[in-house]
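J.: need a structure here:
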Amino acid sequence: MKVTILGCYSATPRTFTNPTSQVLEINNHIFLIDCGEGTQVELRRNKIRFSRINHIFISHLHGDHFYGLVGLVSTFRMLNRENPLHIYGPEGIKEAITLQLKLSNSWTDYPLHFHELTSEDSQVVFEDDKVIVSTIPLQHRIYCNGFLFQEKLGDRKLLMSKVLNYDIDKVYYKSIKKGKDVILDDGRIIPNSELTDDPAPAKSYAFCSDTKYDEEKIPLIQDVTTLYHESTFLESHKYLCDKTGHSTAIEAAKIAKKANVKNLILGHYSTRYGNIELFKEEAQTVFENVEIGDDGKVFKY
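T.: Below is the predicted model:
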């Protein structure tokens, strides 16, 4: 599992920072999460192939999280894209994007599918045989969702040194990896546990931006491999959180600790601060495994 931060600052772009956007690579999928201004430039800078992005998840309709989307959709067209593109986001995102395409006479030549979200409860928005993606309802100034990406548990691992002790046809290897016992020609039953080992633990990634401190989401992100949680303010500006619908670094760390996550990535910093290392210092007073998100930074798990 690999997370590439394309941008992780709040509000407006600057010459040296970008608003929210990131790429999650998990189980042969490449998912784009949020699409602030400058996203397609950062995709190129980080050598991420546009053609591999088939699913884009937009948390909410504040500009620093989706103003780069129509440009990216248009660029896909100019690159002669043929694969369908699926966009998941709040109700209204289809109108916002298609109006701009209409007025600029830039309709896509590829299938463009919008999946508009309205539920206040968690719901599955994407699923295949490898990954399941669910919403994480967040408490912001407007309707907002985070997203939980979960690998499905893979096949069991064949222990060939044990398998070769028996006269087992290769045609049965697939069913053995799926967990089935083996019945030999002489009637003996070889338990699956003797022939296989447990699969690698499934990884998971929770994206939570933007939101004020809210413990209701904790059951949804319990025990995830990695949590990205907004940390717009340091404690000195905590009084701004309720009004703006944001969190402090310490509040992000409290969520991480209560949810028993393995790793915490901070982001969505207010541009009023000159040193983002202060966010890590404050968060680590509550939760140890803290990483500082920053533009161009890559995390592998």
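
J.: Please count neighbours and contacts with C-alpha atoms only from this point.
T.: Noted.

J.: And stretch 292-301, end to end?
T.: Start-to-end span of stretch 292-301 (C-alpha to C-alpha, to the nearest Å) is 15 Å.

J.: Residues contacting it, please?
T.: 1-8, 17-18, 42, 46, 265-267, 276-277, 279-280 (C-alpha atoms under 8 Å, 6 or more residues apart in numbering).

J.: how about this one, so we can line them up?
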Amino acid sequence: MMESWTKASSQNVDNPVAEKPSAVPFAVTILGSGSASPALDRHQTAQLVTYCGDHFLIDCGEGTQYRLIEQRARPSRLKYIFISHLHGDHYFGLMPLLSSLNMGGRTEELYLFGPHGLDEIITTTFRMSNGQFFFPLHFQAIDADKPALLLDLPALTVESIPLDHGIGCTGFLFREKQHKPKLLRDRLPDNVPVGVLKALKEGQNVLDETGHVLYAAADYTTPGPKPRSYAYCSDTRYNERIIEQIQGVDLLYHEATFRDDNGQRASEVHHCTARQAAQLARKAGVGQLLIGHFSSRYKTFDEFRSEAQDEFPLTELATEGQSFKV
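T.: Purely as a prediction, here's the structure:
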């Protein structure tokens, strides 16, 4: 393994993300929504999640760096990359992207989360081409058998979601942390000590020396905005075990490689139908569902949406180039 590789800590990653109101941008841009076989009118899986100015890349199918440029998202702004599994349509674009970042003079750290063995693939490729990294590249292997906290930032966490794909495969859950209460300054008397204000902003009651409440947080604050969440479920067979983990997320992306006409085939190759994805969304009580990873055997996708909306009306196609607010 190359010396530039180190293991990233989920607890100590420095990040500029600061806690702000939920008005901060939180969106998902679809870069590719096709499946393994190439097609002229669609691209292999990749998504860009943006939160408070930070860029998170989920999966990196062939040509992802071109898709980023098309969307005017500078690859140099990426700080975190998450790879769900080692099927080529989900990571074959990673090596060219890393190479371009290297040639572009990147010096900022990059954090990569992915399956066991991904580090060996990258190290071997760069060694055989007599290459080296000129920026710190931190790798953390993901255990595909159980959910885990991968990233703990000041305002956002990212967890892994174990999936059922016949190969180690995980989804990713982006969850905003609870916002601090909003201080109602007009209710407070003048010249309130700074320490009192800080305590109230943390939702804490302020007590006097005898333990009586001087300032009740409920009287001088309002709850912060509801935290938002996004769950990305990559290639997987219908799997109700994930429902508890994704329960109530605002936005769910779930693969829907086939329609009902190929339901048996979907199960055999560890994939889902559009209807099955929608059934999971309904059972998990999510806010909205996006479906993608469409098989190249299909030329149009309206029937995917219709099939899914029979089970879960708030379903949209993961249309390439389109951004969805969380």
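
J.: check the fit of the helix or strand where Asn54 of the first structure lies onto the second structure and give the mean distance.
T.: In the assignment (DSSP states H and E), Asn54 of the first structure maps to strand 53-57. Strand 53-57 of the first structure, aligned to the second structure and superposed, deviates on average by 0.8 Å (mean C-alpha distance after the TM-score superposition for the first structure).

J.: Which neighbouring elements make contact with that strand?
T.: Applying 3 or more C-alpha pairs under 8 Å, 6 or more residues apart in numbering; DSSP states H and E, we find strand 53-57 of the first structure packed against strand 29-35, strand 85-90.

J.: Can you name the secondary structure element that comes next after that strand?
T.: Scanning onward from strand 53-57 of the first structure (DSSP H and E), the first element met is helix 63-66.

J.: and that next one, which stretch of the second structure?
T.: Helix 63-66 of the first structure corresponds to residues 88-91 of the second structure when matched by TM-score structural alignment.

J.: Show me which positions of the matching stretch end up buried.
T.: 89-91 (16 or more other C-alpha atoms under 10 Å).

J.: How about stretch 238-255 of the first structure?
T.: Those would be 238, 241, 245-255, for stretch 238-255 of the first structure by 16+ other C-alpha under 10 Å.

J.: Can you give me the first-to-last residue distance of it?
T.: First-to-last distance for stretch 238-255 of the first structure - C-alpha to C-alpha - comes to 16 Å.

J.: Three-state assignment for the counterpart of Gln178 of the second structure in the first structure, please.
T.: Superposed on the first structure with TM-score structural alignment, Gln178 of the second structure falls opposite Leu153. Put simply, Leu153 of the first structure is coil when judged by DSSP: H, G, I helix; E, B strand; the rest coil.

J.: Hmm, Leu153 of the first structure is touching Pro201, no?
T.: Yes - Leu153 of the first structure is in contact with Pro201 according to C-alpha atoms under 8 Å; the separation is 6.9 Å.

J.: Pick out whichever of those two has more residues nearby.
T.: Leu153 (15 against 11; other C-alpha atoms under 10 Å).

J.: re earlier: can you add distance to His55 of the first structure and give the helices and strands packed on strand 53-57 of the first structure back as CSV?
T.: Shown next, in CSV, are those (distance: least, C-alpha to C-alpha, whole Å):
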stretch, distance to His55 of the first structure
strand 29-35, 6
strand 85-90, 5
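
J.: Turn these into a markdown table, columns for distance to Ser122 of the first structure and mean neighbour count.
T.: As requested, these are exported to a markdown table (distance: least, C-alpha to C-alpha, whole Å; neighbours: other C-alpha atoms under 10 Å):
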| stretch | distance to Ser122 of the first structure | mean neighbour count |
| --- | --- | --- |
| strand 29-35 | 17 | 23 |
| strand 85-90 | 13 | 21 |
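
J.: so which of those strands comes closest to Val290 of the first structure?
T.: Smallest distance to Val290 of the first structure across those (C-alpha to C-alpha): 20.5 Å, for strand 29-35.

J.: What is the corresponding segment of the second structure for that closest one?
T.: Going by TM-score structural alignment: strand 29-35 of the first structure matches residues 54-60.
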